[in-house]
Every structure is written in structure tokens, then in C-alpha cells.
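Engineer: model this:
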Amino acid sequence: MICTLDIGTSQSQVYHNHSTSQSKIFRTMVDTPWYVSNQTLHQDLGIPFIKEFMQEKSNKHHARLEIHTNLLIELLLPNRNNKRLKRQST
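Structural biologist: Okay, the predicted model is just below:
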């Protein structure tokens, strides 16, 4: 098992790094030719990309939190109000 510590990197870069590693591992496992795209590889194996998988799990988690019977769980939900800072006159 590979464990990485991604400090100071953007979320999209983390997904890209993990997705690249995932595709390389899959290519090695099934001995895929170089001309087969990663999209085709994932479709044939029936395995979603990491970003899609994490988005699906996040959506399910938030959906479960919204209908939870414990009222304290509502505190875990992200704030729906978009607050913007007021400009200070210079």
C-alpha cells in the first residue's frame, strides 16, 4: 500500500497525482498497450476515476447527513449561505 502526504498542493493536483498512479498500476496489472486511453482502460475494467469516485461518495455522505435523525449532525453540514466580505474603502 502506498501512503502519500500531500501538503501544500491543490486538490486538483492531488487528484491528478493519484489518478496518474492509479492508471499506471492498472496498465501494469492488465498489460495494456500504450495506445489504449485511460478512459477506455477504466471503462473496460469498470472502475471509475478517483475524482468521480470521491465526488460520488461525498454526495452520498452529505445526502445522508441532511436526513439524519440527530439534530447535532446538522452542524457538520457545510454552510449554504455564501458570505462575501465587504470592500473597505481605501
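
Engineer: going by C-alpha atoms from here, please, whenever you check contacts or count neighbours.
Structural biologist: Noted.

Engineer: in this protein, what residue spans correspond to helices?
Structural biologist: With DSSP state H as the criterion, the chain has helices at 11-30, 38-45, 50-66.

Engineer: quick one: those as CSV, columns for mean neighbour count too.
Structural biologist: Output for the helices of the chain, formatted as CSV (neighbours: other Cα atoms under 10 Å):
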stretch, mean neighbour count
helix 11-30, 14
helix 38-45, 13
helix 50-66, 13
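
Engineer: a markdown table for these, including distance to R80?
Structural biologist: What follows is the helices of the chain, written out as a markdown table (distance: least, Cα to Cα, whole Å):
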| stretch | distance to R80 |
| --- | --- |
| helix 11-30 | 21 |
| helix 38-45 | 34 |
| helix 50-66 | 12 |
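
Engineer: who wins for proximity to I73 among those helices?
Structural biologist: helix 50-66 (6.5 Å; Cα to Cα).

Engineer: before we compare anything, build this one as well:
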Amino acid sequence: MIRYLGVTLDKRMTYGPHITELVKRLRNRIRELKPLLCKYSPLSISTKRLLYLSFVRPIWQYASGLYGSASDSQLERIQVQQNRVLRLITDAPWYVRNSIIHKDLDVPEVKEVVHQTYRQLYASIKNHANPVFSDFVQRLPVPRANRRLKRRHHADQRPEEQQ
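Structural biologist: As a prediction, this is how the structure comes out:
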């Protein structure tokens, strides 16, 4: 594993170690802000929301354009932490859906933000004035169905496996 500019990269580019580190940092930040975000805090809900947007969200949003291709299960780990802090802010009972809390606080879900940032990064590279960047996007392989465990088709074999 390599850590470069705050992003932990593994050789398979699964972003699992990076998201594990993000979850640790998110939990620590939520723990630090808990006295300000809990129901006993004199702050209004809008102020608590601003605290979340200012101090917690930038932790997971940094480099989200890179790990936008991470699996849904990895992004769900970040979403769980966002749900925790939004429930802490609103003091919502267990039977209130997370989607209702997101809509009431006007906070998009993690998956939406990450995919939007990923699309913006892709578009900026594609429309870049430098021909190296625009050529790079055109050379990206066409995505195939994910058949990592069952290689039944000729196209699914790695180059070293082909004869």
C-alpha cells in the first residue's frame, strides 16, 4: 500500500484501505464534535448542519473524484457514518428513515456526491486543453461486465493467461 497526497492506494485499486482510514477519521471527528451536535447542545439544527458541512464532510469528500469508482459497499461504509452524524444532529428516533433526514437537512447522500465529483473530474480531463489528458481519456478501456471470479469468456482473461 502506498499513501500519496492523503489517498491510500493498494495494488488492486479497491480503495478499501483508504476508506477504512476515512471511517476512522470520521469517527474521531464525530466524537470530537459530539458535545456540539448532540440533543443537549444549545445550537440550532441549521448551525449543527453547518458544523457537519464544515468539519466532517470535507474529510470524506477530499479526493472523492478518485475513489468514485469504488464499489457500492465501500461507499456504504462512509454513508453509515454520515447517517450517524445526521441522526445525532436531528435527534431523530429509530423509525425515521435516513432518506427523510437527508431531505429535511438538504444533505445529499454520499453516493450522489461522489459520483457527481467523479463525473466532473472525468469531464474536466476530457475537455482539458492539454492533448495528453484528452488522449488519456480516449484510451481508457471500455468497461465490461465484472467477471473477476468466473472467467468464462475469452475477453475476461488477463494478457498473461491468454495463449
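
Engineer: got a TM-score for the two of them?
Structural biologist: The TM-score (TM-score structural alignment, normalised by the length of structure 1) is 0.74; 85 aligned residues with a Cα RMSD of 2.9 Å.

Engineer: among the helices of structure 1, which comes closest to Q88 of structure 1?
Structural biologist: helix 11-30 (30.6 Å).

Engineer: what's the closest one packed up against?
Structural biologist: Counting contacts by 3 or more Cα pairs under 8 Å, 6 or more residues apart in numbering; DSSP states H and E, helix 11-30 of structure 1 is packed against helix 38-45, helix 50-66.

Engineer: distance from that helix to structure 2 after superposition?
Structural biologist: Relative to the matching residues in structure 2, helix 11-30 of structure 1 has an average distance of 1.1 Å after the fit, by mean Cα distance after the TM-score superposition for structure 1.

Engineer: residue range in structure 2 corresponding to that helix, please.
Structural biologist: Helix 11-30 of structure 1 corresponds to residues 71-90 in structure 2, going by TM-score structural alignment.

Engineer: could I get the helices and strands packed on helix 11-30 of structure 1 as JSON lines with distance to L72 of structure 1?
Structural biologist: Formatted as JSON lines, the entries for the helices and strands packed on helix 11-30 of structure 1 read as follows, by distance: least, Cα to Cα, whole Å:
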{"stretch": "helix 38-45", "distance to L72 of structure 1": "39"}
{"stretch": "helix 50-66", "distance to L72 of structure 1": "10"}
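
Engineer: what's the closest of the ones you listed to N79 of structure 1?
Structural biologist: Distance to N79 of structure 1, taken as Cα to Cα, is lowest for helix 50-66 among the helices and strands packed on helix 11-30 of structure 1, at 11.9 Å.

Engineer: nearest to K24 of structure 1, of the helices and strands packed on helix 11-30 of structure 1?
Structural biologist: Nearest to K24 of structure 1, of these and by Cα to Cα, is helix 38-45 at 9.2 Å.

Engineer: so what does the closest one touch, helix or strand wise?
Structural biologist: helix 11-30.

Engineer: could you check the angle helix 38-45 makes with the helix it packs on?
Structural biologist: Counting by axes from the mean of the first three to the mean of the last three Cα atoms, to 10 degrees, helix 11-30 of structure 1 lies at 60 degrees to helix 38-45.

Engineer: trace K24 of structure 2 over to structure 1, please.
Structural biologist: Checking TM-score structural alignment: K24 of structure 2 goes with nothing.

Engineer: where's K24 of structure 2 relative to Q81 of structure 2, distance?
Structural biologist: Distance of K24 of structure 2 to Q81 of structure 2, computed by Cα to Cα, to the nearest Å: 10 Å.

Engineer: for S124 of structure 2, same thing?
Structural biologist: 30 Å.
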